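Undergrad: no sequence on this one, just coordinates:
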């Protein structure tokens, strides 16, 4: 399995890519090409072009959850596909994977929409759409983890904002937050979006679904910007027991959290342009 960071809050030093508060990771597992999240704007297309990655050949597009910094880049991606069709260029019709709540309207701090502004019906015009709360294997080794069971009290944080459902408006617990896990010879590689459901809960679900307790790496957002001390301590205690071989925290993980995590694990630099291979 190989992955490349297309969108993150920072770029690797010495690389002339664009960055923004968002996340997108390109993955190759065997012959299957997967795009995990799309960032906030259209820079994933610009960065992919500079890296020689053809987004028109992506087979599967996975959304970690419905927030704007992970889904609004879909506009640029769909424009890319539309232009390819109009100009007669080769493309793969992608399949979109997400939790059913990922396309519901969300509001936060007076902003009327902080969720995905594309509907499921609109996505259906551009490819297949598969919504599921259950884990789903995308390849023999790569799995969509589905709705995460929230297992740890120290990761429970008050909900922020509101989500608009067919049954009415409710507090937004970001139930759609999910992740990917890949089985490799070194152990599991876990790829997260924002970890609203709790980074430790995500790891536990990955270990359970994949039947492997070894964690080779975790890359993505850990949702630890200004984390409360009790939450941070619980996570540090958990990782001290799990002992992941490496961590690549990025996006919504603050500097203080990265420094704290480095006390219990091998924290490595992450940014746009990072390329990793496993197995």
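TA: Ah, there it is. Model, not experiment: these values are computed from the prediction.
Undergrad: rest of the way, CA atoms for contacts and neighbours
TA: Will do.
Undergrad: center of this structure - which residue?
TA: residue 193 (2.7 Å; CA atoms, centre = their mean).
Undergrad: what about that one, distance to residue 49?
TA: The spacing between residue 193 and residue 49, counted by CA to CA, to the nearest Å, is 22 Å.
Undergrad: same deal with residue 108?
TA: Residue 108 is 33 Å from residue 49, by CA to CA.
Undergrad: with residue 209 instead?
TA: Taken as CA to CA, the span from residue 209 to residue 49 is 35 Å.
Undergrad: and residue 105, by the same measure?
TA: 31 Å.
Undergrad: those two: who's more crowded?
TA: It is residue 105, of residue 105 and residue 49, that has more neighbours when counted by other CA atoms under 10 Å, with 21 against 12.
Undergrad: alongside the first one, take a look at this:
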């Protein structure tokens, strides 16, 4: 088994400056004959990039939405309009909570999905809500949810809320999911934003599978992390001897520079248009 991950859109421009970029994330994954899409960016411009990169989105087997923020689900309706609905959709059980960000005292800005459950039903999209901790798409590909808290230094940003019955409640991101692919060297994990903490996510996966982590790709939400959290996160990566750290999106410049400094060649900035290929034996 081998696989290829193409970053269709991300915050930063591609190396040749010919693709669209935006505050968002969308990843196209080919695993043997299977084709998956994780997240759809903010605007849907990932579709234009896919065309330029000669990525065919008409043959998707699965679409996964890592969590219900606009910069990861904003392009979903354009995807449906573009390809119809031949794919199966996998989401966290609480994806359709109304999500908000507190921008100033008592001022909440909507940051959730631009579609709801009715839209999914109206378009006859087969959907799986992740209720279980671990779901196998096949023997080599798994989806993980319900992440556990495994340390004392990762906390969910207090600016994020859900609205329920007219009240704003802190969002603990019960909708967050991640993908893991088995390789001969361990699991290759793909995340969206890691709101619950990248180390919490990885340690939960290690505990549940009994497998080591070989590589990680996606956003780590270290943009708001202080020096202590960044240092402890880097130490975790070292302790677990993770070989590939392909971060971007919400990782932040400060954390990016520290990871690059401390982990050298293991770190890769995963900007728009980047392609990672893993040959598994």
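TA: In hand now; what should we look at? Quantities reported herein were computed from a predicted structural model and do not represent experimental measurements.
Undergrad: mind listing the helices in the stretch 101-250 of the first structure by residue range?
TA: With helices called from DSSP state H, counting those that start in this stretch, the stretch 101-250 of the first structure shows them at 120-124, 199-210, 229-242.
Undergrad: can you redo those as CSV with distance to residue 78 of the first structure and mean neighbour count?
TA: Listed next are the helices of the stretch 101-250 of the first structure as CSV, based on distance: least, CA to CA, whole Å; neighbours: other CA atoms under 10 Å:
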stretch, distance to residue 78 of the first structure, mean neighbour count
helix 120-124, 9, 13
helix 199-210, 30, 21
helix 229-242, 38, 15
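Undergrad: closest one to residue 169 of the first structure among these?
TA: Residue 169 of the first structure sits nearest to helix 120-124 of all those, at 19.2 Å, using CA to CA.
Undergrad: average offset of that closest one relative to the second structure?
TA: Superposing on the second structure places helix 120-124 of the first structure at an average distance of 1.8 Å from its equivalents, by mean CA distance after the TM-score superposition for the first structure.
Undergrad: what's in contact with that helix?
TA: 96, 103, 129 (CA atoms under 8 Å, 6 or more residues apart in numbering).
Undergrad: quick one: it aligns where in the second structure?
TA: Under TM-score structural alignment, helix 120-124 of the first structure corresponds to residues 117-121 of the second structure.
Undergrad: likewise stretch 193-208 of the first structure?
TA: Under TM-score structural alignment, the match for stretch 193-208 of the first structure is residues 192-207.
Undergrad: and residue 79 of the first structure, which helix or strand is it part of?
TA: helix 74-87 (DSSP states H and E).
Undergrad: what about the residue lying closest to residue 7 of the second structure once chain neighbours are set aside, distance to residue 50 of the second structure?
TA: Leaving out its chain neighbours, the residue that sits closest to residue 7 of the second structure by CA to CA, 6 or more residues apart in numbering is residue 27, at 4.6 Å. Separation of residue 27 of the second structure from residue 50 of the second structure (CA to CA): 10 Å.
Undergrad: swap in residue 13 of the second structure?
TA: Residue 13 of the second structure is 14 Å from residue 50 of the second structure, by CA to CA.
Undergrad: list the contacts of residue 46 of the second structure.
TA: 8-9, 20, 26, 40, 75.
Undergrad: that one matches what in the first structure?
TA: Match for residue 46 of the second structure (TM-score structural alignment): residue 44.
Undergrad: wasn't its match part of a helix?
TA: Yes. Residue 44 of the first structure: assigned to a helix according to DSSP: H, G, I helix; E, B strand; the rest coil.
Undergrad: roughly how far apart are it and residue 130 of the first structure?
TA: Separation of residue 44 of the first structure from residue 130 of the first structure (CA to CA): 23 Å.
Undergrad: same deal with residue 242 of the first structure?
TA: For residue 242 of the first structure relative to residue 130 of the first structure (CA to CA), the value is 32 Å.
Undergrad: now swap in residue 27 of the first structure and tell me
TA: Residue 27 of the first structure is 19 Å from residue 130 of the first structure, by CA to CA.
Undergrad: neighbour count: the two, which is higher?
TA: More crowded of residue 27 of the first structure and residue 130, by other CA under 10 Å: residue 27, with 23 against 14.
Undergrad: show me what contacts that one?
TA: Here residue 27 of the first structure is in contact with 1-4, 33-36 (CA under 8 Å, 6+ apart).
Undergrad: tell me the strands in the stretch 151-279 of the first structure, going along the chain?
TA: Assigned by DSSP state E, counting those that start in this stretch, the strands in the stretch 151-279 of the first structure fall at 162-165, 168-171, 179-184, 187-192, 215-221, 247-250, 275-277.
Undergrad: would you list those strands in TSV and tack on mean neighbour count?
TA: Below are the strands of the stretch 151-279 of the first structure laid out as TSV (neighbours: other CA atoms under 10 Å):
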stretch	mean neighbour count
strand 162-165	18
strand 168-171	12
strand 179-184	24
strand 187-192	26
strand 215-221	23
strand 247-250	24
strand 275-277	12
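Undergrad: how about those strands in JSON lines, adding distance to residue 59 of the first structure?
TA: What follows is the strands of the stretch 151-279 of the first structure, written out as JSON lines (distance: least, CA to CA, whole Å):
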{"stretch": "strand 162-165", "distance to residue 59 of the first structure": "30"}
{"stretch": "strand 168-171", "distance to residue 59 of the first structure": "34"}
{"stretch": "strand 179-184", "distance to residue 59 of the first structure": "15"}
{"stretch": "strand 187-192", "distance to residue 59 of the first structure": "18"}
{"stretch": "strand 215-221", "distance to residue 59 of the first structure": "21"}
{"stretch": "strand 247-250", "distance to residue 59 of the first structure": "25"}
{"stretch": "strand 275-277", "distance to residue 59 of the first structure": "19"}
